[in-house]
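just to be clear, the model below is a prediction. Sequence and coordinates:
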Amino acid sequence: MNTYQPQTHSTTVGYICWIFGFFGAHRFYFGRPISGTIWAFTLGFFLIGWIVDLFLIPSMSRTANLRYNSGPYDFNVAWVLLTFLGMFGIHRFYMGKWLTGALWFCTGGLFMLGYLYDMWTLNAQVSECNHEAYAGHSAMSMG
């Protein structure tokens, strides 16, 4: 029986994000936007949660790997693009969302509100793009 599960979220990247985890970076990366927001407003739940998360990251990585679809769009690339170039919509161009990418580019990520929205929803967006790419590929191969 094949139990291989493609990796969507790297534990190593999670630990790199954890360094800035008192702002919730690793929690957003692993698809936990509510606790990520709490971490951002409370500095890692007063740094106690930040220290506890050091031991929880492998579990968060496994959960994210099971929850999100792998495919041609890499979660790590999308997160790097959002983090550093998000207000310009580069992550949206990467996912093939040309219209909203151009809108983000012209409006500074819809005046940064769209940037915050994407922090909450990027994992679901990439997973959906991967699912659509896979479904389109399967439909084409069926004839």
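It's in.

C-alpha only now, for contacts and for neighbours.
Fine.

hmm, Phe88 and Tyr115 touching each other?
No - because the distance of 9.1 Å does not satisfy Cα atoms under 8 Å, Tyr115 is recorded as not touching Phe88.

list residues touching both of these two?
Gly109 (Cα atoms under 8 Å, 6 or more residues apart in numbering).

comparison target, given below:
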Amino acid sequence: MTYVQAVLPPKSMGVTYVLWFFFGLLGIHQFYMGKIGRGILYLLTGGVFGIMWIIDLFTIPGQLREVNAQRAVGIG
């Protein structure tokens, strides 16, 4: 029996930044990237009191590269 893994489409940088800008303190961009635990943390702490929200401005490209690489091989 052979299993075929579906290649998932990549997440968009533009969509992620729009979600970060408008809903970042609620963690919606983290949910979009599939990081549910981090999204819940942001939701409960206001983006960890706004500090992680600012850090995400610079780390989103790296986070997306990681998420999209996982999606390309069928993880996530």
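Good, I have the coordinates. Remember, it's a predicted structure, so these values are computed and weren't measured experimentally.

what's the TM-score for these two chains?
Overall, the chain-to-chain superposition scores 0.83 on the TM-score scale (TM-score structural alignment, normalised by the length of the second structure); 67 aligned residues with a Cα RMSD of 1.2 Å.

list the contacts for the spatially most central residue of the second structure?
Among the residues of the second structure, the smallest C-alpha distance to the mean C-alpha position (Cα atoms, centre = their mean) belongs to Met33, namely 2.5 Å. Remark: with contacts taken as Cα under 8 Å, 6+ apart, Met33 of the second structure is in contact with Lys11, Thr16, Leu64, Val67.

select from those residues the one having the most neighbours.
Neighbour counts for the contacts of Met33 of the second structure were taken using other Cα atoms under 10 Å; the highest belongs to Thr16, which has 20 neighbours.

what's near enough to touch that one?
By Cα under 8 Å, 6+ apart, the neighbours of Thr16 of the second structure are His29, Tyr32, Met33, Ile60.

mind telling me what the last one corresponds to in the first structure?
Put plainly, it is Ile60 of the second structure. For Ile60 of the second structure, the aligned position in the first structure is Leu122, judged by TM-score structural alignment.

which of the helices or strands spans its match?
Secondary structure assignment for Leu122 of the first structure, by DSSP states H and E: helix 113-141.

ranges for the helices of the first structure?
Using DSSP state H, the helices of the first structure run over residues 11-19, 25-29, 33-46, 48-67, 75-85, 90-94, 98-111, 113-141.

pick the most deeply packed of those.
Using mean count of other Cα atoms under 10 Å, the stretch among those with the largest mean neighbour count is helix 25-29, at a mean of 26.

relative to the second structure, which residues correspond to it?
Counting by TM-score structural alignment, helix 25-29 of the first structure has no counterpart in the second structure.

thank you kindly, that will do.
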